[in-house]
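Chemist: Coordinates for the following, if possible.
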Amino acid sequence: MSHIHSREYIEGGSTVSVECSHQINVIVMDDSNYSNFKNGRSFKHYGGFYKRFPANITVPHSGNWNVVLALPAGHQANIRYSINVIG
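Modeler: Sure, this is the predicted structure:
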């Protein structure tokens, strides 16, 4: 599964704001769940499939968070995007 990935420390209560040129899955998860995601196992996350932007996802606690942009299976696109943290 190919995806765009960004990992950074984010303070609890801050919002991850994503702009994207395509409808896409925007998912935010901790390191353990990102490992599960990469390995095709069950994982817990915040976010989902977005058709309209910005996608704004608030993280519940401080820590290292992984922001993933993933097209639905079988889709390809030249994606333009930005990921910003507010707060």
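Chemist: C-alpha from now on. contacts and neighbour counts both.
Modeler: Will do.
Chemist: Buried ones in stretch 16-34, by neighbour count?
Modeler: Buried residues in stretch 16-34, counted by 16 or more other CA atoms under 10 Å: 16-20, 22-30, 33-34.
Chemist: In strands only, show me the residues you listed.
Modeler: Members of the buried residues of stretch 16-34 lying in strands (criterion: DSSP state E): V16, S17, V18, E19, C20, I24, N25, V26, I27, V28, M29.
Chemist: could these be laid out in TSV, adding distance to Y50?
Modeler: Listed next are these as TSV, based on distance: CA to CA, whole Å:
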residue	distance to Y50
V16	14
S17	12
V18	10
E19	10
C20	9
I24	6
N25	6
V26	7
I27	10
V28	13
M29	16
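Chemist: Another sequence for comparison is provided below:
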Amino acid sequence: MSKIPYADTNGSLSVEVDLKHAADVYLVDSNNYRKMNSGQIYTYFGGHYTRTPVNISVNGAGRWYLIVRGGGQYSYRFY
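Modeler: All right, here's what the predicted structure looks like:
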């Protein structure tokens, strides 16, 4: 499994993702990342995107993980 990108924040965080193909793009906090990996119901910000770039912004301190599924290669930047 490849390394999951993440960023730490004290307040708000945004990510821009450039997709090669349509994909599911999510930002999840640490608690929901654990739930996701253990097969539980989890909450995320994002969804299925067919256009690029994808911009997602969240509010909340802590570590946020970027999940990209089904789109193949992509590039991203947190800001």
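Chemist: Show me which of the buried residues of stretch 16-34 of the first structure is closest to R41 of the first structure.
Modeler: Of all the buried residues of stretch 16-34 of the first structure, N33 has the smallest distance to R41 of the first structure: 8.8 Å, by CA to CA.
Chemist: Now for that closest one: which residues touch it?
Modeler: F43, K44, H45 (CA atoms under 8 Å, 6 or more residues apart in numbering).
Chemist: Tell me where the second structure has helices.
Modeler: Along the second structure, counting by DSSP state H, helices occupy 30-37.
Chemist: Test my guess that A23 of the second structure contacts G46.
Modeler: No: contact between A23 of the second structure and G46 fails when scored by CA atoms under 8 Å: they sit 10.6 Å apart.
Chemist: quick one: common contacting residues for the two?
Modeler: The contact sets of A23 of the second structure and G46 do not overlap (CA under 8 Å, 6+ apart).
Chemist: which non-adjacent residue is nearest W64 of the second structure?
Modeler: Counting by CA to CA, 6 or more residues apart in numbering, D29 is the residue found nearest to W64 of the second structure once chain neighbours are left out, at 4.4 Å.
Chemist: Sorry, wrong one. I was asking about V54 of the second structure.
Modeler: Spatial nearest neighbour of V54 of the second structure, excluding adjacent residues (CA to CA, 6+ apart): V17 at 5.0 Å.
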